[in-house]
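Visitor: show me the folded form of this:
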Amino acid sequence: MQTQLADFLKSSPQGQQAEAILRHCVHCGFCNADCPTYRLLGDELDGPRGRIYLIKQVLEGNPATRASQQHLDRCLTCRACETSCPSGVEYGRLLDIGRNLVEQQVPRVWHQRLFRQVLLFCLPFPSRFARLLAMARLCRPLLPPRLKNKLPLPQPAGVRPARRHRRRMLLLEGCVQPALAPRINTAAAQALDRLGISVVDAPSAGCCGALAYHLNDQQGGLDAMRRLIDAWWPAVESGVEAIVTTASGCGVTVKQYEELLRHDPAYAQKAARISDLAKDIGEILSTEDLAVFTPKPRRIAFHSPCTLQHGQQLNGKVERLLIKLGFELTQVADAHVCCGSAGSYALLQPTLSGRLREAKIQALQAQRPELIATANIGCWLQLQETAAVPVVHWIELLTAEAE
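Guide: This next block holds a predicted model:
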């Protein structure tokens, strides 16, 4: 796709990158078949090809409109289109560039600005979010069912193993996960301990930057990435083997640090090192001896998050691990389609998100599994709201011994 960049973009890194991405697009439309919003709405502008045209127009200097902003907002950034694209178009990166340009040109209405500011104030800060969640849980009996179901019941964190092994890895704790589902990180630490790996603490580590970056506060997102790198760097210099992520949404972002900070002279090399060390917990376990685990066999429907299968291109890795460990996995129709969580999308686009969740729950429960397992806190939160069976992170299953 030929593009004539506007003068103000010709010498910018974002403009040059966007132009290079657009050159790979051949207008084939294969991407639309796998796009959740195109499947729901049937509008070309709510599919990847249409959104690419909208972004191209802005890159060429045409003024952005509120309508074009809405079509870009409706994108889940699930990146299923990248998996199906025969030309290797980096749609997710192009979308970030396009959204940022549109945000600069189209002021949002006051209530949209306020809601986004509230999300940015609350969600990326673990202690702040934990306090607000505790307050919301106190008010839970007074809430209507629709809001009550969005608040999972408190769960015990469990006991983390002491640091006792020569092998060491960092664990990305996350922003909302420690408060919403603390068992996940504990289970990951316990699983690593059984493999002879100790988790190294980084007390000042915070948000990975994904939320702010994808809400078009890209500078705020990059600053969060730099702070996380600073928090991790002493452990990196001391020789940790890996940075383990249990939330695939955070994992895909950390793996992109090298690209996102490559023009920062102070952080480019460090970011590249962090991205190289970042591994999903499934990647870690796939190279280890699993004989130390004797989990209870269960019949499971596994939901592979978009950030795992499309973002990190790890489709099938966790499924193979679970089968190897003796779990029975049910067949899930349209397993490549998003559940509708997509970070803050479930809050910003509740109608579309709800329709996607309804279809996903139906597919996951079609063969009557005992439980649903997933690999991302956002998907866990989205699915547990209406699922008829328990929803867990798959790593929790490994430390539940066979009866």
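
Visitor: please count neighbours and contacts with C-alpha atoms only from this point.
Guide: OK.

Visitor: doesn't Met169 belong to a strand?
Guide: Yes: assessed by DSSP: H, G, I helix; E, B strand; the rest coil, Met169 belongs to a strand.

Visitor: and this one, please, so the two structures can be compared:
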Amino acid sequence: MKKFAGQSIIDKLSERFEASKQELTSNSTIADVRQKALNHLVENGLPHAKAEEYKFTNLTKALEKNISFEMNTERVSVSKEDVEKLRIEGLDAYYLTFINGEFNSEFSDEVTESGISFSPLSAAIQENNQLAGKLFDKLSKSTEDAFVAMNSLLANEGTVLEISANSEVSKPVFVQYINTKSSDIHAKNLIEVGANAKVTVIEKVDTLGAEPGFSNIVNEISVATGANAKFYKIENDTDTSYHISNIHVSQDKDSTFTSNTVALNGAMVRNNLDIKLEAEGCEAYMNGLYLLNGKTHVDNHTIVDHMMPNAYSNELYKGIMDDKSRGVFNGKIFVRKDAQKTNAFQSNKNILLTDDATVNTKPQLEIWADDVKCSHGCTTGQLDKDALFYLMARGIKKDRAMAMLLHAFASDVIENLELEPIQAYVEAIITSRLEK
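Guide: Next comes the predicted model:
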């Protein structure tokens, strides 16, 4: 029998699936998806070191070395103080909290506002919730990515959100994942935003303790005609945490989707963002900031697929790498043959603060239409020595001067975050890092 990369992990996942099969396959539609996901893993394995999409981020090797993937039924208590200190100060939101992959009603808010319906994925599966069955793996395609397949195989918890047509949710929905033990967590969020509806969703993953952990989270977001959805991804986990995020979005006519990804800490983080503009008049905005130190490794892979005419996308990712950290950016824009009158723009800019920090960046643009306005590009360099000298000549200490210049570098991404508590949260971390 042929052995694949990550074979030991796949063997353990297969055993866990068999042990929990009755619970995981209670919904027949989802059961079929899980079986296809298992088949994909068994037949293809996990990404190996030479796999093109993961060549700068050998997540398989890191997981084999640090995560056991054994079934863990241990219950760990978490206090209210533990939960609240991991939230964002001053942010008024509906908090939905998951502890070690299980929904915790004690630390969650009741979502009683008209126009929004929430259910934990586990309950939705048991109740044969129509939305769960309809969206589960519809956009993420577990047969196209091994880590999505891993998620579809074992994810039995997450958030099912339905925003009714013409509704505007009054405050953000904050999905909070807290892990307390050395284990792997698989969660799937299914979000359907109805026609002309508006909603903001924030996701944050944290680990309590120093033991290594792995979180694998998939978001499948459907944005209907005229709707406006915003999604924030805040990554500020421990130095021993491993995380992979897959966000898959489909947009209908005249809809707007905004993604804000802020990566601040973690041992190894991989963010996959895939947006399909499937109708005319769509707008997509992607903002990313990665501020890395130590040995943190963050890989951002984005895909924007323009499938129909008269659509717009704008992508801005900026990175600051310190110490021995490593950043990766791979942004792809596809403009299909029918997507005339497309406007698509992409920019990636990076600053390296040490000789040991590295970044690998690869902007890509593929156009099959002939009446478009598109641009893409990247820059990598160090702080402007003349600007630094100018500030220091006016009595500003070097650390403070560097912090001022880096704040200015990151300012346009931070401004795009819009929510003041999140802006303040990111600003405070930047300040504490750069003015050490």
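
Visitor: tm score of chain vs chain?
Guide: The TM-score (TM-score structural alignment, normalised by the length of structure 1) is 0.30; 203 aligned residues with a CA RMSD of 7.1 Å.

Visitor: thinking Phe345 of structure 2 is in contact with Tyr317, fair?
Guide: No: in this structure, Phe345 of structure 2 is not within contact of Tyr317 by CA atoms under 8 Å, at 11.5 Å.

Visitor: between the two, tell me which one has more neighbours.
Guide: Taking neighbours as other CA atoms under 10 Å, Phe345 of structure 2 and Tyr317 compare with Tyr317 leading, 23 against 18.

Visitor: separation between the more buried one and Asp305 of structure 2?
Guide: 18 Å (CA to CA, to the nearest Å).

Visitor: could you do Tyr312 of structure 2 as well?
Guide: Tyr312 of structure 2 sits 11 Å away from Asp305 of structure 2, going by CA to CA.

Visitor: what's the answer for Phe345 of structure 2, then?
Guide: 12 Å.

Visitor: from what I can see Ser275 of structure 1 touches Glu258, true?
Guide: Yes: if you go by CA under 8 Å, Ser275 of structure 1 and Glu258 touch, sitting 5.9 Å apart.

Visitor: so what sits against both of these two?
Guide: Both Ser275 of structure 1 and Glu258 lack any common contact, where contact means CA atoms under 8 Å, 6 or more residues apart in numbering.

Visitor: how about the strands in the stretch 1-150 of structure 2?
Guide: All strands of the stretch 1-150 of structure 2, identified by DSSP state E, counting those that start in this stretch, fall at 94-99, 102-103, 116-120.

Visitor: now those strands in CSV, with distance to Asp32 of structure 2?
Guide: Output for those, formatted as CSV (distance: least, CA to CA, whole Å):
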stretch, distance to Asp32 of structure 2
strand 94-99, 26
strand 102-103, 23
strand 116-120, 21
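
Visitor: Val201 of structure 2: which of those is closest?
Guide: Val201 of structure 2 sits nearest to strand 94-99 of all those, at 9.4 Å, using CA to CA.

Visitor: just the angle between that closest one and strand 116-120, please?
Guide: Orientation check (axes from the mean of the first three to the mean of the last three CA atoms, to 10 degrees): strand 94-99 of structure 2 against strand 116-120 gives 10 degrees.

Visitor: and strand 94-99 of structure 2, what does it pack onto?
Guide: strand 173-179 (3 or more CA pairs under 8 Å, 6 or more residues apart in numbering; DSSP states H and E).

Visitor: helices or strands up against the strand it packs on?
Guide: Strand 173-179 of structure 2 sits against strand 94-99, strand 198-207, with contacts defined as 3+ CA pairs under 8 Å, 6+ apart.

Visitor: turn those into JSON lines, including mean neighbour count and distance to Ile30 of structure 2.
Guide: Formatted as JSON lines, those follow (neighbours: other CA atoms under 10 Å; distance: least, CA to CA, whole Å):
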{"stretch": "strand 94-99", "mean neighbour count": "22", "distance to Ile30 of structure 2": "22"}
{"stretch": "strand 198-207", "mean neighbour count": "21", "distance to Ile30 of structure 2": "24"}
